[in-house]
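**Student:** sequence? don't have it. structure:
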């Protein structure tokens, strides 16, 4: 039998085994923990290595493409600009105004226009050479220095004019749209002649200024020319004394006669109509006078001061100077006399020492309106010198009349040396007279 001393030894060995197991467990746990920590660190490092190249690429992009940031800024600026309203581009309207002087109807002119076979009158051939020039204008004005009293009385020239209605057809053909009817011959066939002249022109579709069939509401002609509102005022200095034969009230109701009171009232009315441009056509001055007189100059200054932009003149039958005026801050262009556009007056009959009554001019004024500001200004002044050709060809009983644009005709060899010399002299004279002055 064994003895109690053997059981005590077994307990000591058990404790040693337990301690060993505990140490082993701690060691294993520590190793596992260390391994887990190491693995986590490796995973974090790999994640960093994966994310870092993307960051490097972005950095490289910023370095290699510096415009990327600028483009973003530009796009933003463009967006802001589009958000703001862009300034409106200025727009302009341009028109060309042309005016001529006296359209006469002397007896020899009537004979030249008459066709004995048909019994009709035709004046169109007189205007064929200038028709391309006139028709290019947006507003074309001529002074009709005769009356249209009809065939109930004789067709006749000087001193009391009565012309066939066909003259209006010819002016229409030439390109004129506005006829001035107030001049010293307006009463040549009496009040009835005044009325019929107005009626014929209106029936043929043209506008007129200066005379009226009856008392008008307005004595100013208003026209819309390519969107530009134009006022045309027309007056005559006198009526050859014929007004004394009729009641003064009747005469003044039918015909615009120059007076400061009348002109100022018409200008005031035109301004109240918010016109863009004011034109005055004045029948004034001394016949065959080379220079404007004091009467013309005083009224030109008056109208300029009151706001008239363009002043055309007729009656002297010869070309007078053109000039720019400035009065109290207002400016105008004044052509004191445009001469004869067509007539039978010429040096061959009046005398070589006389002023050149066969010389004329188509006076052009180019006007521009700023559609944004509403401002209308004269941009350019030009002119086309003209000369009235008259010739009786062999076998003809009447003359042939043609209004010639001198510069163009001189480039041809159509006419005789004598005619060409006359045309050259006419051109030189006209150029000298129309040399614009301030």
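**Tutor:** Good, I have the coordinates. What you see is a predicted model, and the numbers here were worked out from it, not measured in a lab.
**Student:** only C-alpha atoms from now on, for both contacts and neighbour counts.
**Tutor:** Will do.
**Student:** so what touches stretch 254-270?
**Tutor:** With Cα atoms under 8 Å, 6 or more residues apart in numbering as the test, stretch 254-270 has contacts from 182, 186, 191, 194, 210-215, 219-220, 231, 233-238, 278, 303, 306-308.
**Student:** among these, which ones are buried?
**Tutor:** Listed as buried from the contacts of stretch 254-270 are 182, 186, 191, 194, 210-213, 219-220, 231, 233-238, 278, 303, 306-308; burial here means 16 or more other Cα atoms under 10 Å.
**Student:** use this one as the comparison:
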């Protein structure tokens, strides 16, 4: 009888523990499902390209248990913060080439052009801009009217040293998908990529071969950021059907091309913390947000873009914060869109166009990832820039510092002072117009919170 009772106790205990195991297993699956959206792939992978090395309990990644993942996440600090600086177009019109030319050495040097803004790039963790010219090599452009380089008919081919100069002043990546990407034909696009590679300057928007990558992913102090470059048009120039190189273009808002871009954004979003789309679009002369631009931006934000850096207009356009709701989980996130960043370097003047083509900005975005893997832009700082002509140089200078100090006094004539006074408050007012965002002024710049 005693043995039967012992067997009964053992049986009941066994049933109890089996039932408890089943419940725990079911609960763990529910936890996994409930929190799957909060487990960022780049946190699990911790790789510079969104793939990288995975933490494993044993064997391959598939054997990593939910419990082990949760334990790892609880014990490790995944928070991070970085600053991403961005500038607009870099154009090399004839006046820019002339002032960068050293007749004594018969060479070009553009590094002095960025003398007064390079600190804005170098103090950030990463800096990007848009290269709106080709680097096809001397005598390889549309014409060779200026020491073997070209600005004729608005088709640009600039000295290849420009790539080294941009790298030396702190710019790490450029978008080469612009309306001027084919100014020196397919061969010029391939050469451009080659000179950028030689300089160690990362690039997006085009590839030298059909199987090359036109995107770029960079791990910046623990935050994986994906960059995608596109242009809406190419000034009616097209790649030949047998061209080996690739250029990302939307073909004037072609629906199929837009869908391809959205798919690429979604795929990159799944592998990174933040997606930046560098997009050359909109009318050259417009200083306002166009309907086609807005409609496209909303689609790209819904697809997963977190930041859209728009270029193409010669003047700055307003910024917009777009709120996107995840259809599956119902969560909400913000996407920031700069529809036009103007030109950091060009031969444009206010007198020649009666538009603010001489005003742009360097924008520094504060990007934060919390311990749950959620990454967002918390704020951004706008440093207005005036394109100043002085002696034999064309140099962008910080507007607010020029207004509030005498650092640049000897470089400025009365017309320059008028332009700086106009941009001092006017640029930030125009930039934030209709956005609902406000700014505070500090350290010669305007700080804008997105919280």
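**Tutor:** Looks like it came in fine. Computed from a predicted model, the values in this text were never measured in an experiment.
**Student:** thinking again about what came up before, now, the buried ones among the contacts of stretch 254-270 of structure 1 that are in helices?
**Tutor:** 191, 194, 303 (DSSP state H).
**Student:** what residues of the longest helix along structure 2 count as buried?
**Tutor:** Assignment by DSSP H gives helix 2-35 as the longest helix of structure 2. Buried positions in helix 2-35 of structure 2, judged by neighbour count with 16+ other Cα under 10 Å: residue 32.
**Student:** on that earlier part again, distance to residue 251 of structure 1 added to the ones in helices among the buried ones among the contacts of stretch 254-270 of structure 1, as CSV?
**Tutor:** Compiled in CSV, those are given as follows (distance: Cα to Cα, whole Å):
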residue, distance to residue 251 of structure 1
191, 8
194, 10
303, 23
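**Student:** just these now: which is nearest residue 7 of structure 1?
**Tutor:** Distance to residue 7 of structure 1 across those (Cα to Cα) is lowest for residue 303, with 149.7 Å.
**Student:** could you pull out the helices for the stretch 1-150 of structure 2?
**Tutor:** Per DSSP state H, counting those that start in this stretch, the stretch 1-150 of structure 2 carries helices over the ranges 2-35, 41-45, 66-75, 94-100, 118-122.
**Student:** so the second one corresponds to what in structure 1?
**Tutor:** Read that as helix 41-45 of structure 2. The counterpart of helix 41-45 of structure 2 in structure 1, using TM-score structural alignment, is absent.
**Student:** could you say what helices and strands that helix packs with?
**Tutor:** On a contact count with 3 or more Cα pairs under 8 Å, 6 or more residues apart in numbering; DSSP states H and E, helix 41-45 of structure 2 meets no helix or strand.
**Student:** how far does that helix sit from the chain's center?
**Tutor:** Mean-position distance between helix 41-45 of structure 2 and its chain equals 21 Å (Cα atoms, centre = their mean, to the nearest Å).
**Student:** number of nearby residues for residue 297 of structure 1?
**Tutor:** Neighbourhood size, residue 297 of structure 1 [other Cα atoms under 10 Å]: 13.
**Student:** do residue 288 of structure 1 as well
**Tutor:** Residue 288 of structure 1 is flanked by 17 other residues according to other Cα under 10 Å.
**Student:** and the aligned residue in structure 2 for it, how far from residue 106 of structure 2?
**Tutor:** In structure 2, the residue matched to residue 288 of structure 1 (TM-score structural alignment) is residue 285. Going from residue 285 of structure 2 to residue 106 of structure 2 by Cα to Cα, to the nearest Å gives 35 Å.
**Student:** and for residue 289 of structure 2?
**Tutor:** Per Cα to Cα, residue 289 of structure 2 is found 43 Å from residue 106 of structure 2.
**Student:** coming back round to it: so who does the match of residue 288 of structure 1 touch?
**Tutor:** Applying Cα under 8 Å, 6+ apart to residue 285 of structure 2 gives the contacts 313, 314, 315.
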